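Colleague: can't give you the sequence, but here's the structure:
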């Protein structure tokens, strides 16, 4: 029995409606809708630094995007409570659609406003995703009389496994449509590429509309009040309430690191490791391997999850893999000749993707298992810390050396693992004393 089983007797954070729902069906729909949306956005983000180079428009836009994402994540929880998770998911897709559309006519007047709005849209779509998936898992566990931790792990494993394939599909599409161009492809190739991406996002938005609604009455939702300001303040208090929980305080370093390690791949690894060894065309191959290994590990991690103890063991394995890559990068100067010079960036991308797949799946599963109340607020905190750390990398990258970034990454990973291990011990201690 896992250490958090004692929490299963508590009242679920989301009460589903009376009509029966096919919970696995909703997970499939949610996963493939995100696949269609993020195969376009992920590939577009990878290309921003090469297709929009005028005055660093692409890189600056992405930095603004994640800064906006961080700020709006602070209020995403009350927004999702008011909208409901399904409406938040559908509304959130509009920001991604607008951002891709702005790339058809890239300028400071189109991309910067689109980036700011995407920060808002991303905050509610990701809080909505975490809330919706956790609600579906809890409902399925209850209806089928299954262990809740196992179901949460399985649902997150499928979602993050399918989402990780966006790096493979999106980069292959980019490679196919831009293969004849230089520095991001010809104007015709870019127009065709972003038009295809818009079509993919439109299909993803339509698919999202077929989700069942999963928001019922909430005991912790503030009652309607004539004083709108009081209602907003009450909702904001609920949004920051998780910060007072010691468990959240201990897991925050890992939430931040999960954003750091993704931004490190996008902003640093491809620039300093992949491009010098394989050229710009090799970035697509490396990111495809990164996505493929992440997809496999996400699915596997979800299947082996049964509770906090198993999560801790698998996350430690993912951290070990990324530590190996970071140490390997310190030794890269001695690996500049021979076949290894071509192969090792691809191997690093694959190993790093394995760790990324583990973190994406199991951090979301851990939050779903540990925090049964205030689900929106908990996943809002996840995105606050992830997006803030991602923005830090994009803004810090031009001003520090690659070696300094490696030191930052190693330090952050060590602190994160230590905090998570201590969290596990604290929960185990609470469970033991409760018996």
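Modeller: Sure thing, it's come through. Nothing here was measured: the structure is a model prediction, and the numbers come from that model.

Colleague: hey, let's count contacts and neighbours off CA atoms from now on
Modeller: Fine.

Colleague: what about residue 161, which helix or strand?
Modeller: Using DSSP states H and E, residue 161 sits within helix 148-164.

Colleague: what comes up buried for the lengthiest helix in the chain?
Modeller: Ordering each helix of the chain by length in residues (DSSP state H) puts helix 108-144 first. Residues of helix 108-144 classed as buried: 108, 110-141 (neighbour count, 16 or more other CA atoms under 10 Å).

Colleague: so who does the nearest residue to residue 385 once chain neighbours are set aside touch?
Modeller: Leaving out its chain neighbours, the residue that sits closest to residue 385 by CA to CA, 6 or more residues apart in numbering is residue 256, at 4.8 Å. Residue 256 is in contact with 385, 386, 387, 388, 389, counting by CA atoms under 8 Å, 6 or more residues apart in numbering.

Colleague: rerun at 7 Å
Modeller: 385, 386, 389 (CA atoms under 7 Å, 6 or more residues apart in numbering).

Colleague: And it, how far from residue 200?
Modeller: Distance of residue 256 to residue 200, computed by CA to CA, to the nearest Å: 30 Å.

Colleague: coming back round to it: any idea how far the residue nearest to residue 385 lies from residue 190?
Modeller: Distance from residue 256 to residue 190, by CA to CA: 33 Å.

Colleague: Over to residue 221?
Modeller: Taking CA to CA, one finds residue 221 at 46 Å from residue 190.

Colleague: And the two? Which one has more around it.
Modeller: residue 190 (19 against 15; other CA atoms under 10 Å).

Colleague: what's the helix or strand for that one?
Modeller: helix 187-208.

Colleague: put this beside the first:
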């Protein structure tokens, strides 16, 4: 096989590995709060929302350290060990204790930062300026399929269940642990390319989205990257983009944990309420895949031949989400995010409809892909020479926002959570448009397509 063939194979293996690991983890997060409400044990008093808040807080802070870790271990070993930590977190639910649950939440926050840094490093080493768009699209599509399979099982297995028994919980989490372990093993199968781009001793390579460091220069390069990230963060453009990035963090919390919990707690859905959690995850995944393919893989076509730039796509995402939040406000009881396992029989503004609920799931995923693909595009376009710190800031702001949202999700009624989402979506869109206008003016005459 040619070197280019091996690189493409590595990207495909990377995508499948992430698909397996995140099939397990995202399914775990989607059902976590519902499962915890059903646990009948005096030894466990945890909160799924609190756990996810801890994960994203530690994940955000750990981004400052992970380049050095990846440099020392290499991207394959870094992803393999991180995958094992993901498996351990999921396995905690087989026999849960409060102390092990929160300890695992801290450790997986570090592992997540290491895994995503190593992923960026691996993707860059196996790509060049001609294949990075294709390879990113392949990876994105495979990753988004992770929302389909685990949630399909939840839908079929929990159909008609009103309470999640210990047996059901152990069966599901044992299966998810095994799936995560399969993904971890796949990381070892990634082959080292015949030639890998190297950075000089005193500077970071311009075309790497993550920092590739030589072991002997690890600390100095990490310090240089940290200083560069601080300088970029306090520029006007990045501060404006951070408003939009923060919205993606709030939205991540809502679609990955809160909305599924609301559906499972709505007694008007009858015996299918718990299984709707799985169906919700499936249709979020379908929306993500459709949006990712349309506005990610086809971004060059839309820009070059149809004249559709980034602003119309973000405005489309805003329209999808505002409509979705309004439908959820009408369709789901206000106390659904915070009620105990018995659920809520409170009336919504309309009789809760399963069709509307699942349509909202699809629109949540579709709108989310609009924002994320265009943020990645504009960051790669504006910060091509300093992509590593720019993308580190992206993950930092997004994960901090997600942590804050998981924190308040324990206490705020649905209407207030939706209000926060609407306000941040509007101001995030305005801030994105302002930066995009400036970028278009500054880079006129250059290629105005996704890098």
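Modeller: Yes, it's here. All of these numbers come straight from a predicted model, not from anything done at the bench.

Colleague: Show the contacting residues for the residue mapped onto residue 69 of the first structure from the second structure.
Modeller: By TM-score structural alignment, residue 69 of the first structure lines up with residue 59 in the second structure. For residue 59 of the second structure, the contact set (CA under 7 Å, 6+ apart) comprises 109, 110, 112, 113, 399.

Colleague: try residue 85 of the first structure
Modeller: Residue 85 of the first structure neighbours (CA under 7 Å, 6+ apart): 128, 131, 132, 215.

Colleague: Nearest to residue 29 of the first structure, out of the residues you listed: which one, please.
Modeller: For those, the minimum distance to residue 29 of the first structure (CA to CA) is 11.9 Å, reached by residue 132.

Colleague: Tell me who's in contact with the aligned residue in the second structure for that closest one.
Modeller: Here residue 132 of the first structure is matched to residue 122 in the second structure, going by TM-score structural alignment. Contacts for residue 122 of the second structure (CA under 7 Å, 6+ apart) come out as residue 75.

Colleague: What's the separation between residue 122 of the second structure and residue 77 of the second structure?
Modeller: 11 Å.

Colleague: still on that earlier bit, can I get the contacts of residue 85 of the first structure in TSV including distance to residue 231 of the first structure?
Modeller: Shown next, in TSV, are the contacts of residue 85 of the first structure (distance: CA to CA, whole Å):
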residue	distance to residue 231 of the first structure
128	20
131	21
132	23
215	19
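
Colleague: Widest-spaced pair of the contacts of residue 59 of the second structure?
Modeller: Farthest apart among those by CA to CA are 110 and 399. That separation is 12.2 Å.

Colleague: Counting by contacts, list what the longest helix along the second structure packs against.
Modeller: If you go by DSSP H, the second structure has its longest helix at helix 3-38. Under the contact definition 3 or more CA pairs under 7 Å, 6 or more residues apart in numbering; DSSP states H and E, helix 3-38 of the second structure sits against helix 48-62, helix 75-91, helix 132-144, helix 146-157, helix 166-188, helix 259-264.

Colleague: Next, the angle from it to helix 75-91.
Modeller: Counting by axes from the mean of the first three to the mean of the last three CA atoms, to 10 degrees, helix 3-38 of the second structure lies at 20 degrees to helix 75-91.

Colleague: Please enumerate the helices of the stretch 301-450 of the second structure.
Modeller: 310-331, 354-382, 387-408, 414-442 (DSSP state H, counting those that start in this stretch).

Colleague: middle-most residue in the second structure, spatially?
Modeller: Centroid check for the second structure by CA atoms, centre = their mean gives residue 252 as the closest residue, at 6.5 Å.

Colleague: Disregarding residues adjacent in the polypeptide, which is nearest to that one?
Modeller: Residue 252 of the second structure sits nearest to residue 402 (CA to CA, 6+ apart), 6.5 Å away.

Colleague: And the one you found, what's its match in the first structure?
Modeller: Match for residue 402 of the second structure (TM-score structural alignment): residue 390.

Colleague: Looks like that match contacts residue 261 (just checking).
Modeller: No: under the criterion of CA atoms under 7 Å, residue 390 of the first structure is not in contact with residue 261, lying 8.3 Å apart.

Colleague: So between the two, which is more surrounded?
Modeller: residue 390 (29 against 23).

Colleague: Residue 308 is in contact with residue 153 of the first structure, correct?
Modeller: No: look at residue 153 of the first structure against residue 308 with CA under 7 Å: they stay out of range, at 10.1 Å.

Colleague: And for the nearest residue to residue 401 of the second structure once chain neighbours are set aside, the neighbour number?
Modeller: Leaving aside its sequence neighbours, residue 401 of the second structure sits nearest to residue 249 (CA to CA, 6+ apart; 4.8 Å). Residues lying near residue 249 of the second structure (other CA under 10 Å) number 24.

Colleague: Which strand or helix spans the counterpart of residue 249 of the second structure in the first structure?
Modeller: Taking TM-score structural alignment for the superposition, residue 249 of the second structure sits opposite residue 259 in the first structure. Secondary structure assignment for residue 259 of the first structure, by DSSP H and E: helix 246-263.

Colleague: distance between that helix and the chain's centre?
Modeller: On the basis of CA atoms, centre = their mean, to the nearest Å, helix 246-263 of the first structure sits 12 Å off its chain's mean C-alpha point.

Colleague: which other helices and strands contact the helix or strand just after it?
Modeller: Using DSSP H and E, the helix or strand that follows helix 246-263 of the first structure in sequence is helix 275-278. If contacts are counted by 3+ CA pairs under 7 Å, 6+ apart, helix 275-278 of the first structure sits against helix 340-370.

Colleague: what's the burial count for whichever residue in the first structure pairs up with residue 83 of the second structure?
Modeller: Correspondence of residue 83 of the second structure to the first structure, assessed by TM-score structural alignment: residue 93. Residue 93 of the first structure: 25 surrounding residues under other CA under 10 Å.

Colleague: Please apply the same query to residue 26 of the second structure.
Modeller: 21.

Colleague: corresponding residue for it in the first structure?
Modeller: So, by TM-score structural alignment, residue 26 of the second structure is matched to residue 42.

Colleague: With residue 428 of the second structure instead?
Modeller: Match for residue 428 of the second structure (TM-score structural alignment): residue 416.

Colleague: Repeat that for residue 392 of the second structure.
Modeller: Superposed on the first structure with TM-score structural alignment, residue 392 of the second structure falls opposite residue 380.

Colleague: Identify the residues contacting its match.
Modeller: Residue 380 of the first structure neighbours (CA under 7 Å, 6+ apart): 73, 74, 76, 77, 127.
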